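S.K.: Fold the following and give me the result.
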Amino acid sequence: MIPKYRTQFNTEFSQEKYQKTNEIIKQKCGHEAAFRLSESPIFLTQDFWQKLNDTSQSIISQIREMSEGELTKAIPANCNVPNDTKKPHFLAIDFGICKDDKGDIIPQLIELQAFPSLFGFQKLFEEVITEVYPFLNRLKSSIPQNEYIEKLKQVIIGDENPENVILLEIYPERQKTAIDFVLTEQYLGIRTVCLTKIKKQGEKLFYENNGKLIQINRIYNRVIFDELDKIEGLEIEFDFREHVDVEWITHPNWFFKISKYILPKLKHEYVPKSYFLSDFPETETLENFVLKPLFSFAGSGVNLNPTKETINKITDKNNYILQRKVSYAPLFEDINGDFSKAEIRLLFAWDQEKENPELMINLVRMTKASMVNVDFNKKDAIWIGSSMAFVEA
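M.R.: Below is the predicted model:
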């Protein structure tokens, strides 16, 4: 989007530098990323960045105005976890980078979630790519690394001993985001623990370390609760729905409360119109909308071209939305003259003592396919995968 930076990056780019980026990441954390990294970042104008910021602040304000009762309706009866919090600790807001009818580049809200994302990995990625391409340092406007880690510690660990705080996931070593768990351990000094390893004694939870049981006081939760029922043969001592003496970071109920569930409730020029499937009006044209299950993750279950036949087969219409289609703009030119599309995720952390969350870093996903998912791209494609955005000075 900014020709001088795009030209400079494409001129400086080489496959050797791309390999070097991946190698440095592996050296610094001892792991390779299990997801594809894009060869390139994207460059955004101050005007576009301001649109992202203004829209995000409007969304946050609207969420804060929603009543507890209104948000609680989003939680499935079989997924309600005790000890809810007044606010989530994390918020991720995803925008497609699009063009309007006038040809102006605009953001379009795709979805949002009160669930942690790659807070650890994205900071490392920023440090590494600016090391490989030094000119990017003058475009880096995010929080310095030491301060960034301290802010994460404040939200995730608080006043607790790190030994009594865990990152909780189900089979963490199998997850594509395992590299982020490793970096979180390095940055915060906490341990990653599989849900199957949690021990329960009364209302207290423990994990084992060198044969010793360590009490868990805080859980940095990376488990998607409604996915647990789909895992065959899962044996656990601890049920999320039980009352236990721990503090959740962030509480599992917020995964449902701030999700596609609230999209039909949000109003803004950069928020595409959405309806619960049960409320879809006859005045709208179905072919202009995408069908999405409320609580899917990573694009699972999304139907880009729903038909009346498809919709009529759905019995639980309250668990789906129809969202007006947006067209991602092919704006990001690669070294071969082909163009990628992208969406950007703004990652916020929310100190519970503060009125509003703080933007920590961004994450970009680039694609040349119809969906922003590397699996849909051709194997030899470039300028696809996970990256980040830099903003003009």
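S.K.: going forward, measure contacts between C-alpha atoms and count neighbours the same way
M.R.: OK.
S.K.: And the helices in the stretch 51-200 of the chain?
M.R.: Using DSSP state H, counting those that start in this stretch, the helices found in the stretch 51-200 of the chain span residues 68-72, 119-132, 145-156, 178-188.
S.K.: Just to be sure, Glu284 is in a strand?
M.R.: No - using DSSP: H, G, I helix; E, B strand; the rest coil, the assignment for Glu284 is coil, not a strand.
S.K.: Tell me which stretches of the stretch 201-350 of the chain form helices.
M.R.: Using DSSP H, counting those that start in this stretch, helices in the stretch 201-350 of the chain cover 253-257, 308-312.
S.K.: want to put them side by side, so please do this one too:
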Amino acid sequence: MIPAVRATYNQQFTDTQYQQLLQGIAQDAGIAPAFRVAETPVFVPAELTDKLVQACEEIINVVLRPDFKTITRDAIPPHLKVPHENEHPHFIVIDFAVCRRDDGTLIPQLIELQGFPTMYAFQEVMARQFKTHFNIPGQLSNFFNGLDENSYYQLLREMIIGTCPPEEVILLEVKPEEQKTKIDFYSTEKYLGISAVCLTDLIQEGKKLFYMRDGVKTPVQRIYNRIIFDDLLQQSPDLPPHVNLFQELDVEWITHPNWFYRISKYTMPFIHSEYVPKSWFLHELPVVPADLENYVLKPLFSFAGQGVVIDVTQEDIDKITDPENWILQHKVKYAPAIETPSGPAICEIRMMYVWPDSSPRPILVHNLSRISKGKMIGVGFNSKDTWVGGSCCFFEHR
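M.R.: Next up is the predicted model:
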């Protein structure tokens, strides 16, 4: 999106470099990614960088409202509440579509936000490998707030492990070896020193949890949580016997599961920004817009069979029996802003925050990007195209 940088990158690109990038990623992580890695990073111009940061900070200001827990009290389905919720999430990720105004300028538009971690360890591996195998201009950075590779991983270690022995902190997932994101689990173990453990391998004694590490029963003090709990409920009947995580347990969560629901689509109607599409809880909608074709209907909770309705009609709205569990949101139109040798592409940019207990507000640290040439942006929808898939951004900073 920085025209001169983009033109130079495209001209100098070779498939040999790309294959070396993929090999470098696999060698660093110890495993090849289970998703397509794009041939290019995203080069974000300073003007768009400023808008992305402003949009994020406006969203963070809502999360910092003294009454935030009160206004999001109905965000957590009662059967999914986990005891001992802490005062703030340790991770916030904010996803934006890159769009164009009528005057041609690029702007971000909020797509989704989560009080949940993403691929924090792996994204730095990817950025570093792009810098190793391609000519990325030195004035562009994948980091924010003065971080570099060493201070970034140190910050993650301090927040996730803290003063605990690393072996008593685990990354918790359901069937981690089967997850598309498992390359991040490998990178987390390499750079932070904590292992990925399957829920079914936890051992409970009273309120305490343990797992077997090199044949030794090892206590679990902290859980770096990667389980999405409504997914867990759907999978539970097919899993072997396992610990019930909804009970009182003597363990610290990084980040606590309840924040996944508090900071989510549920938060969007409370955010008022030019970078956030207008959103309403369906039961609070003052009047049904006449131009419903410019809106999407989204379920707040991803229960089976309830998906996003893209081409909304009055009939769709009339059919909904639980309007308090849906939002109506203004449609976002992605801009084909990335020029590639095989045609223009659209992208989403994920801004990655951490929130250490010692910090008064969350800290913007890193990023993730997804590049697509189809209607769907997820990396699983791009198997036949080139210059698409998972990627990272390099930002121009003023």
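S.K.: coming back round to it: any idea which of the helices of the stretch 201-350 of the first structure is most buried?
M.R.: helix 253-257 (a mean of 24; mean count of other Cα atoms under 10 Å).
S.K.: Kindly name the residues of the second structure that line up with that helix.
M.R.: Aligned by TM-score structural alignment, helix 253-257 of the first structure falls on residues 258-262 of the second structure.
S.K.: what separates that stretch from the chain centre, distance-wise?
M.R.: From the chain centre to the centre of stretch 258-262 of the second structure is a distance of 13 Å (Cα atoms, centre = their mean, to the nearest Å).
S.K.: hmm, back to that, can you lay out the helices of the stretch 51-200 of the first structure as JSON lines showing mean neighbour count and distance to Pro107 of the first structure?
M.R.: Below are these laid out as JSON lines (neighbours: other Cα atoms under 10 Å; distance: least, Cα to Cα, whole Å):
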{"stretch": "helix 68-72", "mean neighbour count": "12", "distance to Pro107 of the first structure": "25"}
{"stretch": "helix 119-132", "mean neighbour count": "20", "distance to Pro107 of the first structure": "21"}
{"stretch": "helix 145-156", "mean neighbour count": "17", "distance to Pro107 of the first structure": "26"}
{"stretch": "helix 178-188", "mean neighbour count": "20", "distance to Pro107 of the first structure": "27"}
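S.K.: Format those helices as TSV; extra columns: distance to Asn164 of the first structure.
M.R.: Output for the helices of the stretch 51-200 of the first structure, formatted as TSV (distance: least, Cα to Cα, whole Å):
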stretch	distance to Asn164 of the first structure
helix 68-72	29
helix 119-132	20
helix 145-156	11
helix 178-188	12
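S.K.: nearest residue to Phe210 of the second structure other than its sequence neighbours?
M.R.: Spatial nearest neighbour of Phe210 of the second structure, chain neighbours left out: Pro219 (4.3 Å); criterion: Cα to Cα, 6 or more residues apart in numbering.
S.K.: Pull the contacting residues for the equivalent of the one you found over in the first structure.
M.R.: Matched across to the first structure, Pro219 of the second structure falls on Gln215, judged by TM-score structural alignment. The contact partners of Gln215 of the first structure, by Cα atoms under 8 Å, 6 or more residues apart in numbering, come to Asn164, Lys204, Leu205, Phe206, Tyr207.
S.K.: hang on, isn't the third one packed against Lys199?
M.R.: Yes - counting by Cα atoms under 8 Å, Leu205 of the first structure touches Lys199, with 5.7 Å between them.
S.K.: about what we covered before: just the buried members of the contacts of Gln215 of the first structure?
M.R.: Asn164, Leu205, Phe206, Tyr207 (16 or more other Cα atoms under 10 Å).
S.K.: Identify the farthest-apart pair in those residues.
M.R.: Asn164 and Leu205 (10.1 Å; Cα to Cα).
S.K.: Give me the common contacts of the two.
M.R.: Contact criterion Cα under 8 Å, 6+ apart; residues shared by Asn164 of the first structure and Leu205: Gln215, Ile216, Asn217.
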